[in-house]
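[1] Have a look at this prediction, sequence included:
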Amino acid sequence: MNGDDEAVAASADPSLPLDWRFSQVFGERSAGEEVQEAGVSSAVDIISAIEFDHSGDHLATGDRGGRVVLFERTDAKNSSGARRDLEETDYPLRHPEFRYKTEFQSHDPEFDYLKSLEIEEKINKIRWCQTANGALFLLSTNDKTIKFWKVQDKKIKKICDINSDPSRAVGNGTIATSVNGGVPEANNSFIPGGISSLRLPVVTSHESSPVARCRRVYSHAHDYHINSISNNSDGETFISADDLRINLWNLEISNQSFNIVDVKPAKMEDLSEVITSAEFHPTHCNMLAYSSSKGSIRLIDLRQSALCDSHSKLFEEPEAAGPKSFFTEIIASVSDIKFAKEGRYLLSRDYMTLKLWDINMDSGPVATFQVHEYLKPKLCDLYENDSIFDKFECCISGNGLRAATGSYSNLFRVFGVSPGSTETATLEASRNPTRRHIPIPSRPSRALSSITRVVSRGSESSGVDGNSNALDYTTKLLHLAWHPNENSIACAAANSLYMYYA
């Protein structure tokens, strides 16, 4: 059985381990090119958000420069032979293939003069909304402002040339003709029997081009940095969360929101935990979950009260016996949560582990997967170079059988989360000898003021991973997304977007 047959067998039997393969890369750096503060065009291109739409036919990425780039799937639509032969690509034809669609500047740098605060243009989160009339809708946010975008193909209209000889034209609607070799006489070309080749200009539609328009701006509702936005299953509302509050918005109303969660204490010196991530339940429009820096996850029901100070359920790891260290609470902070497609299970990621929770069982996680167990002896080094505060995202497959999350050295790990599964795979989003490089149009050069906002953490790298390989703290895979209907993962390493499939 060859590799393709094994992949087909694995897709037919979900219990078999998947054979992951490289598919595409967009915007990969050439050898020797560094993403650093000096390279403005590359530093602001570092990807900070990834999201598939509900169909999986479109993919959006956001970067530190406030730009949103859209990709569209081509292999499912192009069945007329436009796809290249297997011998030309060296890849099976059935793998999902995307192409660059368009890009637009979502956010620009701002300055809050009242608070003397500089607001970065970096895109923190992207969320797709329901499509309508062939148009795509999505939400994007930086630290303070959320925007609602509509992307639609617009046909380019051109005016056809007049089908006449311009050298013979004298005036508007007249042609010079001579009578008996004498003085030219002007005849009206519109008289029957005149110039039959003359016609009026005609407006015709040519190829279409995607155009992005900002429909609404939701601003001035958060005092702290927005870390999450999430769409409701009702298609009408969404939430936005910062460190201390969660607000509920209506997509049609941009000038007001409702505060549904507020964990700010009466005195800020009594503050013990902050909100790190928030997510709506995928099917129940009245339920949502949010995580905290203490490692807990709270499930709340919007039907209980207008201000959800109390939670319906609290999910947290039973307190481990033994002494606590200075780093115990730091590494327990939950950086990301994701509901499975059907909504019963919830995936969470803290610095060391990936956990799967059953929302019907709040006694503890149903499964825990070690991601950074080998980093325990290195916590002091990680704290000194700020790597311990890296916020790794997680994602779960559409069938809920597998989950994935990132690590250092541009590695990401895939775990089987179904009962009894021991499946695990580690892949690196940077080394593949048969990789195809698909460029993304480079962004225009930016003002000098934007350079000073890019913070470089230096080039420290030390430690080893679980396989005794050298570990590079400066190359990290923080953002990734799982295709909603297929075993396909999109992940970001610096300013490059990598696609893998199984």
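    Done, it's in.

[2] okay, CA-based contacts and neighbour counts for the rest of this
    Fine.

[3] all helices in the stretch 1-150 of the chain, in order from the N-terminus.
    3-12, 40-43, 86-89 (DSSP state H, counting those that start in this stretch).

[4] Which one of the ones you listed lies nearest to Val274?
    Judged by Cα to Cα, the one of the helices of the stretch 1-150 of the chain that comes nearest to Val274 is helix 40-43, at 29.1 Å.

[5] quick one: Thr283 and Glu342 touch, right?
    Yes - using Cα atoms under 8 Å, Thr283 makes contact with Glu342 at a distance of 7.2 Å.

[6] Can you say which helix or strand has the residue nearest to Leu307 when sequence neighbours are not counted in it?
    Closest residue in space to Leu307, ignoring its immediate chain neighbours: Ile260 at 4.6 Å, by Cα to Cα, 6 or more residues apart in numbering. For Ile260, the host element (DSSP states H and E) is strand 253-262.

[7] here comes the other one, which I'd like you to weigh against the first:
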Amino acid sequence: MNGGDGDVTAAALDWKFSQVFGERTAGEEVQEVDIISAIEFDKSGNHLATGDRGGRVVLFERTDTKEQDGSRRDTEMADYSNNRHPEFRYKTEFQSHEPEFDYLKSLEIEEKINKIRWCQSANGALFLLSTNDKTVKFWKVQEKKVKKISEMNLDSSKSSENGSFSQSSVSSGRLSNGGSTDTSFSLSNNGFSYPPGGIPSLRLPVVVNSNESSLLARCRRVYAHAHDYHINSISSNSDGETFISADDLRINLWNLEISNQSFNIVDVKPTNMEDLTEVITSAEFHPTHCNTLAYSSSKGSIRLIDLRQSALCDHHSKLFEEPVAAGSRSFFTEIIASISDIKFEKGGRYILSRDYMTLKLWDINMDSGPVSTFQVHEYLRPKLCDLYENDSIFDKFECCLSGDGQRVATGSYSNLFRVFGTAEGSTEATTLEASKNPTRRQVQTPSRPSRSLGSSISRVVRRGAESPGLDANGNSFDFTTKLLHLAWHPSENSIACAAANSLYMYYA
């Protein structure tokens, strides 16, 4: 994919460590609830959201763009201006989901956040969707002025120094019938006087807005009871009014303002469940065309559907799949072909998909096969049997694209993630480690393109293969540490990735 007039043979980017949040100290054990399970930048790139297995959503905001107008800068910022990169700080967090129990199905529903998606911001407020296995929630995060009690609604000269009211605050006066009062009843400690037959004077605090503000997260909508199976995807529409939620067999269309009704637009559930051959694994709206969306399946195919064709999109407008070469099928073929994540490129022409072994880049105008294929960890192929036995072969790795579409990235084991160049002729294949030691340098793995998959595919590139049984650093592979979730900044070369409970950020 050539996204511009730049030099497609340019050298690989030099990635550097930027920040880490939630880094573990030596010997510290990771709590299950603290493991990050979702990451998402908003469209501006000024905010980053993460979700964890404990049902919490944590927001970060960018700080390096908050500069005063004009050219005034601190002298220590001079070096930074020459090597600018995004810097973020913790903003706020809130509990999005709680553990539940479905009594009808005797099923425990985890609080784990499966996906987070940003919606259009308005009036200084941030809006986002978060989901666990069954319920999608719509959140509004906004700064609110802190209100303080400034004074009481009485003349300060009539109050005693300790804040209670003296007997002199009780005034003698005329009753309504013209008689005079010679006695009065006072509750000086409670701050009001009550002459018999009269009206009490109530002492109230005066509340004013202070200059301080605090962030308030409020749940605006709860979209529940629409999925029989676990929700694997949510995606906001470019129209700013609707979104989709997808489970194994169905995709539902929602209006953000209506929480008690959704429209089932895709249903792949067979009449007889014994005839089930594939399930939906991921779904995403087109970034600019509000009528177009794509969803992937466990058979390695991607279907593009047009909402204008029919209310129930049983028939796709385009199908993208790569045929398996004759004689190459094995017990693991269908398992590793299952697509775990798809992402549209910013312009909407390309779709990036991740299966267990590879990244594939598809041109929506060409359904004969992917335009590029990137080997993520080909050295694991001899270990598929072991991976099957320890269930690692079912791990669902995410993928992401740079804003200019010139690079793609995805994660692997041993907390590694890989960055590939997509330009025609590019051989960029960089391996980085999100480790406890931020000063550890990344490893550049030179590689060469291999043979094309077939003459019908215009330019298929396979690159990034490494030595069998070893990771990119030449060390034995660690299947217990895996980098499943990562996100690319929408306009700059910056990647946020999750290694267990730590959020690492790199820039180039």
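    Alright, I've got the coordinates. As the structure is a prediction and not an experimental result, all values here were calculated from the model.

[8] Superposed, what's their TM-score?
    The TM-score (TM-score structural alignment, normalised by the length of structure 1) is 0.82; 435 aligned residues with a Cα RMSD of 2.5 Å.

[9] and of the helices of the stretch 1-150 of structure 1, who's closest to Asn227 of structure 1?
    helix 40-43 (21.1 Å).

[10] what separates the closest one from the chain centre, distance-wise?
    Remark: helix 40-43 of structure 1 is offset 19 Å from the chain centroid, using Cα atoms, centre = their mean, to the nearest Å.

[11] Show me what it is packed up against.
    Applying 3 or more Cα pairs under 8 Å, 6 or more residues apart in numbering; DSSP states H and E, we find helix 40-43 of structure 1 packed against no helix or strand.

[12] Tell me the buried residues in that helix?
    For helix 40-43 of structure 1, a neighbour-count test (16 or more other Cα atoms under 10 Å) marks Val40, Ser41, Ser42, Ala43 as buried.

[13] Just give the nearest non-adjacent residue to the equivalent of the last one over in structure 2, would you?
    With the correspondence set by TM-score structural alignment, Ala43 of structure 1 lines up against Glu32 in structure 2. Once flanking residues are discounted, Glu32 of structure 2 sits nearest to Arg53: 6.9 Å by Cα to Cα, 6+ apart.

[14] Okay, the one you found and Glu110 of structure 2: tell me how far apart.
    To Glu110 of structure 2, Arg53 of structure 2 is 8 Å away according to Cα to Cα, to the nearest Å.

[15] higher neighbour count, those two?
    Remark: of Arg53 of structure 2 and Glu110, Arg53 carries more neighbours, 22 against 17, as counted by other Cα atoms under 10 Å.

[16] residue contacts, that one?
    Each residue near Arg53 of structure 2 by Cα atoms under 8 Å, 6 or more residues apart in numbering is listed here: Glu32, Val33, Asp34, Ile35, Ile36, Ser37, Glu111, Lys112, Ile113.

[17] Among those residues, which one has the most neighbours?
    That'd be Ile36 among the contacts of Arg53 of structure 2, by other Cα under 10 Å, with 28 neighbours.

[18] need the contact list for the nearest residue to it once chain neighbours are set aside.
    Leaving aside its chain neighbours, Ile36 of structure 2 sits nearest to Asp52 (4.1 Å; criterion: Cα to Cα, 6+ apart). Asp52 of structure 2 is in contact with Val33, Asp34, Ile35, Ile36, Ser37, Ala38, Lys112, Ile113, counting by Cα under 8 Å, 6+ apart.

[19] ok, which pair from the residues you listed is furthest apart?
    Top of the distance list for the contacts of Asp52 of structure 2 (Cα to Cα): Val33 and Ala38, 12.9 Å.

[20] one step back: can you tell me what the residue nearest to Ile36 of structure 2 aligns to in structure 1?
    Match for Asp52 of structure 2 (TM-score structural alignment): Asp63.

[21] where's its match relative to Ala169 of structure 1, distance?
    55 Å.

[22] same question, Asn231 of structure 1
    62 Å.

[23] which one of these two has more residues nearby?
    Between Asn231 of structure 1 and Ala169, Asn231 has the larger neighbour count (other Cα under 10 Å), namely 25 against 12.

[24] ok, the more buried one to Phe280 of structure 1 distance?
    From Asn231 of structure 1 over to Phe280 of structure 1 the distance is 7 Å, taken as Cα to Cα.
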